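Peer 1: predicted model follows, preceded by the sequence.
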Amino acid sequence: MFRVTVQRSFVAQHFLTVPNPGPEGEVHSHQFTAEVGFEGPDLDEYGYLVDIDAVKAAMATVVDRYRDTTLNDHDAFAGENPSVERFARVFCEEVIAAVDSDVPERARVTLWEDDEAWASYETAL
């Protein structure tokens, strides 16, 4: 199985909307690190699982959308608690929508919240 992973870091804010969120219910920032990975058993005619430059470009677009903003203000989180788990799914779906490749079979985003915790979302392509 081949795997390709690209990583980017950025700062964004959010506040949790669950009952009794404690201090997490106030707007606060996190240093997020997104690791976007693709995997599959085959390579394309050029020897690529996925074009790393295309992944970098897709990630840059997603990072630019969320960097220095409050997640709660984005349509992707409307009416939803903007947990790191949900953010991992949103980030993954937005990146894979922008990467044009038929070779990988799976995609995964691991999203670090500061350097203490992470959540991951994985999907078949």
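Peer 2: Perfect, thanks for sending it. These figures come from a predicted structure and were not determined experimentally.
Peer 1: C-alpha from now on. contacts and neighbour counts both.
Peer 2: Will do.
Peer 1: ok, Glu24 touching His30?
Peer 2: No. Between Glu24 and His30 there is no contact under CA atoms under 8 Å: 11.2 Å.
Peer 1: give me the number of neighbouring residues for Val6.
Peer 2: Burial of Val6 is recorded as 15 neighbouring residues (other CA atoms under 10 Å).
Peer 1: chain center to stretch 44-53: distance?
Peer 2: 21 Å (CA atoms, centre = their mean, to the nearest Å).
Peer 1: and here is the other one:
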Amino acid sequence: MFLLGVSDHIMIAHSFSDPFFGPATRMHGATYSVDVEIRATALGPHHVVMDIGALRAALRRALDTLDYRNLDEHPAFPGRTSTTERVAEHVAALLADDLAKLPAGEAPPPGATLRVLVRESPSAYAGFERAL
């Protein structure tokens, strides 16, 4: 299995409506470190999973939709549901849509998978994986 990964970060504000989250029901900020991996069983025509610069640019485009935003007001997280897992799922969906628009020779090989890992701190993270 081959893999290609890139990282970036975002700063957000949010709160949760569910009392399960205790003090996090109040507005608070977070700086998320976001790691993305594409895994493929074979390399593409250029002997890579895909161009690393193209993946970095796609990640930045996805993160720009969240960076410096109050996620309580973001349509992707109705009812104040912007858990780390949901953020990872949202970023994965944006990335998958973006990567699907690449020409065949530039896109990840058929059967590739995408993994998005969102770190809330050096010791806590959540993620989402999906097929491309």
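Peer 2: Structure's in. What do you need? The model shown is predicted, which means the values in this text are computed figures rather than measured ones.
Peer 1: quantify their similarity with the TM-score.
Peer 2: Superposed pair, TM-score by TM-score structural alignment, normalised by the length of the first structure: 0.91. Supporting alignment: 125 aligned residues with a CA RMSD of 1.5 Å.
Peer 1: report the contact partners of the residue nearest the centre of the second structure.
Peer 2: By CA atoms, centre = their mean, the second structure has its centre lying nearest to Val91, at 3.3 Å. Neighbouring residues of Val91 of the second structure by CA atoms under 8 Å, 6 or more residues apart in numbering: 59, 62-63, 116.
Peer 1: ok, now Ile12 of the second structure?
Peer 2: Ile12 of the second structure neighbours (CA under 8 Å, 6+ apart): 29-32, 66-71.
Peer 1: which SS state does it fall under?
Peer 2: strand (DSSP: H, G, I helix; E, B strand; the rest coil).
Peer 1: ok, Ala57 of the second structure next?
Peer 2: Ala57 of the second structure is classified as helix under three-state DSSP.
Peer 1: next, count neighbours for the residue nearest to Ser120 of the first structure when sequence neighbours are not counted.
Peer 2: Distances taken as CA to CA, 6 or more residues apart in numbering place Thr110 nearest to Ser120 of the first structure, at 4.2 Å, with adjacent residues excluded. Neighbour count for Thr110 of the first structure, taken as other CA under 10 Å: 23.
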